[in-house]
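J.: I'll drop the sequence and a predicted model, then ask my questions.
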Amino acid sequence: MKALTLAATTLIAATAAAADTPELVVYTYDSFVADWGPGPQIEKAFEETCGCDLKFVGNGDGAALLARLKLEGARTDADLVLGLDTSLIAAAKETELFATTEVTADYALPVDWADTTFAPYDWGYFAFVHNKDLEAPANFKALGESDLKIVIQDPRSSTPGLGLLMWVKDVYGDEAPAIWEALADNVVTVTKGWSEAYGLFLEGEADMVLSYTTSPAYHIIAEEDETKAAAIFDEGHYMQIEVVGRLAGSDQPELAAEFMQFMVSDAAQTILPTTNWMYPAVMPSGGLATGFEELVTPENARLIEADKVPALRDEALAEWLSALSQ
């Protein structure tokens, strides 16, 4: 009886302790929470300092996060959203669901950062990744004139897919529809997210895949495979800056703000380059892992101002849909 009573007391105490532990819910994209992604390490590192239960919820790719948030509105269970980017910031602010949050960091970004709603945690350049034995095109026009097979992502659900639309629009402006018409024959398929597209490329289903100039670092560092490369376009490369933001309706506002500050800390920034395979928003104290120095760096960085993206997005999406539906 005493043993039973002790067991019951221990269970009650454990249950009470769990009930007292605050939970922080972070919506993010699937690859972030994968076993090989940064999620597990970020979760462990933050929980060691916060006395909380950090819960990542994967939801497809980056653009799908905003769609889910719009659907849930103020009823959302999320305290934070991690994985939107500069192409989605304006649309996210229009929802009026995000709160201003003060984050202090010495950013190592190619552009100045003054936004007070979202904090950047990593960044990179979009590029088409291919095997090194392929003679890669030097620009979009050359790609459209080739017989190369490519895999891209849907701009309605994927931040790389949306980034590609902005990249083409930024380079070609009114000529963008003609570029998409030329590229339509090259597109093998359009996937919902980055993971599916990159997987198809690795399986040999396409010659090139829309990804990042940093993607070969994964193969170099994690696999000791130097057969992958990113094609450098003479037109320049569009940048992506990924951000984290706090929901105004969060019931853990202080803890959510603490997480945003943690994401730009050395602890988190050290994890991200070799798990999310992007450049850190703040340079880690130990620098970048050996292998990053082998990556190519575009000479011309492109980025449309966040507040100008929504109007261009609607136009570019219509052009893309028209070309690929023919």
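T.: Thanks, I have it.
J.: when you work out contacts or count neighbours from here on, use the C-alpha atoms and nothing else.
T.: Will do.
J.: can you give me the strands in the stretch 151-300 of the chain?
T.: Under the criterion DSSP state E, counting those that start in this stretch, strands of the stretch 151-300 of the chain are mapped to 187-191, 208-212, 228-231, 237-247, 279-280.
J.: with the stretch 1-150 of the chain instead?
T.: Under the criterion DSSP E, counting those that start in this stretch, the stretch 1-150 of the chain carries strands at the ranges 23-28, 53-58, 80-85, 98-99, 118-131, 150-153.
J.: nearest to Val243, of those strands?
T.: Comparison of those against Val243 by C-alpha to C-alpha identifies strand 118-131 as nearest, at 4.1 Å.
J.: and the closest one, what other elements does it pack with?
T.: helix 159-172, strand 208-212, strand 228-231, strand 237-247, strand 279-280 (3 or more C-alpha pairs under 8 Å, 6 or more residues apart in numbering; DSSP states H and E).
J.: alright, now check it against this:
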Amino acid sequence: MHRHCRFVPALGLCLALGIAAAPGAFAAPRTLTVYTYISFVADWGPGPQVKKAFEAQCDDCTVTFVALDGGVDILQRLRLEGESTAADVVLGLDMNLMEEARDLELLVPHGADTAALTLPIDWDDETFLPYDWGQFAFVYDTEALPNPPASFQALLDAPDDLKVIISDPRTSVPGLGLLLWIKHVYGEDAGEAWQQLNQHVLTVASGWSQAYFSLFMNGEAPMVLSYSTSPAYHMAVEDTDRYQAAEFAEGHYLQVETAAITRNAENPELARAFMQFMLTPAFQRHIPLGNVMYPAIELDDELPPAFDRLIDPDGFTFSPDEVQEHRREWIREWLNASS
């Protein structure tokens, strides 16, 4: 009789028929709203599988992704909406944006057990929970550029006809990563390094997707700013070795991507459950080929074999505090060099 009663539009009629409604039977499913970036929720990204896996283990819940252009856009959206934000979780703020996000005072401790983390750096932040990591790199087309530069300086000294595609550090997380990479390598001489690099820049894209898919994959230039892990997708999914990452002798800048819970989350318990879920194999197994990054935990034998064929350069990073203190100054330095 309960099955038939679900088709009766008025709850009162069911009660009139003498059927007691079970507690919660008519409660709406809980919705977890996650702000993230476009590539995370793409059909080939980890989002669809992450949504399916989490909804399968939570009690009557739905995950709704709100896709923005990238981590910078997530931060800007959070700043604009303030305490009225619809986000329960923001996923895609990398370590270089953490302190600016923290200063908004809109985020709370995640409460997740981080014992399983296996990052190349120590991590003890109570607000931002890592879910993957990688290193910035220039990916090149081996058919168009069989002998790529083996150092940053070799790129700067290359003939002017070697062109690269980069992203804007004001609007793009990889663009900001390149800014920090050059500053870390060249220090006070970063402005001069930018002037040399600008001789090779075909265009400055607004974001990674435009730079990689719209320009590089269409053959506009033989090199593009991306990640050392990007070739893994081509090797594992497309079965081609054509696209590889150039390993630079100076080392490569490290990126850690994180998620956080908003202070006014409509479903804080569901948000905390999602954060803990992020550090389980059910989430992490979709990172290597879905987000094309290294997982934040050990996956035993689940890491695709293509990852064994990636470059393994030395890594370095500024602290989040250093980035927050100097980001605008270093962007001005880039703008002055570009002009």
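T.: Everything's here; your move. The structure presented is a predicted model; accordingly, all values stated were derived computationally and were not measured.
J.: got a TM-score for the two of them?
T.: TM-score for the superposed chains, counting by TM-score structural alignment, normalised by the length of structure 1: 0.93, backed by 318 aligned residues with a C-alpha RMSD of 1.8 Å.
J.: center of structure 2, which residue is that?
T.: Nearest to the centroid of the C-alpha atoms of structure 2, with distances taken as C-alpha atoms, centre = their mean, sits Gly92, at 4.4 Å.
J.: now do the same for it: its match in structure 1.
T.: When structure 1 is aligned by TM-score structural alignment, Gly92 of structure 2 is paired with Gly83.
J.: now Phe152 of structure 2
T.: Taking TM-score structural alignment, the alignment pairs Phe152 of structure 2 with Phe140 from structure 1.
J.: touching, that match and Glu181? I think so.
T.: No. Using C-alpha atoms under 8 Å, Phe140 of structure 1 and Glu181 do not qualify as a contacting pair, with a distance of 11.4 Å.
J.: what residues sit buried inside the longest helix along structure 2?
T.: For structure 2, the helix reaching the highest residue count under DSSP state H is reported as helix 320-338. Of the residues in helix 320-338 of structure 2, those scored as buried under the neighbour-count criterion (16 or more other C-alpha atoms under 10 Å) are Val323, Gln324, Arg327, Trp330, Ile331, Glu333, Trp334, Ala337.
J.: what distance do you get for the last one to Arg328 of structure 2?
T.: When C-alpha to C-alpha, to the nearest Å is the yardstick, Ala337 of structure 2 and Arg328 of structure 2 sit 14 Å from each other.
J.: what sits against the counterpart of Leu317 of structure 1 in structure 2?
T.: Residue pairing (TM-score structural alignment): Leu317 of structure 1 is matched to Ile331 of structure 2. Counting by C-alpha atoms under 8 Å, 6 or more residues apart in numbering, Ile331 of structure 2 touches Pro169, Arg170, Leu179.
J.: can you get me a residue count around the equivalent of Ser319 of structure 2 over in structure 1?
T.: Applying TM-score structural alignment, one finds that Ser319 of structure 2 aligns to Glu305 in structure 1. Residues within reach of Glu305 of structure 1, counting by other C-alpha atoms under 10 Å, total 11.
J.: might you report the residue contacts of Ile150 of structure 1?
T.: Contact analysis of Ile150 of structure 1 by C-alpha under 8 Å, 6+ apart lists Asn186, Val187, Val188, Thr189, Ala206, Asp207, Met208, Val209, Leu210.
J.: please point out which of those structure 2 shares.
T.: For both residues aligned by TM-score structural alignment, their matches' C-alpha atoms under 8 Å, a contact is called conserved when the aligned residues also meet in structure 2; among the contacts of Ile150 of structure 1 this holds for Asn186, Val187, Val188, Thr189, Ala206, Asp207, Met208, Val209, Leu210.
J.: out of the residues you listed, which is most surrounded?
T.: Met208 (29 neighbours).
J.: now do the aligned residue in structure 2 for it against Leu180 of structure 2, distance only.
T.: By TM-score structural alignment, Met208 of structure 1 lines up with Met223 in structure 2. Distance, Met223 of structure 2 to Leu180 of structure 2, using C-alpha to C-alpha: 19 Å.
J.: and what of Leu15 of structure 2?
T.: Distance, Leu15 of structure 2 to Leu180 of structure 2, by C-alpha to C-alpha: 65 Å.
J.: can you check Thr142 of structure 2 too?
T.: Thr142 of structure 2 sits 27 Å away from Leu180 of structure 2 when distances are taken as C-alpha to C-alpha.
J.: of the two, which one has the most company?
T.: Leu180 (25 against 16).
J.: buried stuff in stretch 7-27 of structure 1?
T.: In stretch 7-27 of structure 1, the ones that count as buried by 16+ other C-alpha under 10 Å are Glu23, Leu24, Val25, Val26, Tyr27.
J.: which ones are touching the aligned residue in structure 2 for Gly193 of structure 1?
T.: Matched by TM-score structural alignment, Gly193 of structure 1 corresponds to Gly207 in structure 2. Contacts of Gly207 of structure 2 were listed using C-alpha under 8 Å, 6+ apart, and they are Asp69, Gly70, Ser167, Asp168, Thr171, Ser172, Val173, Pro174, Gly175.
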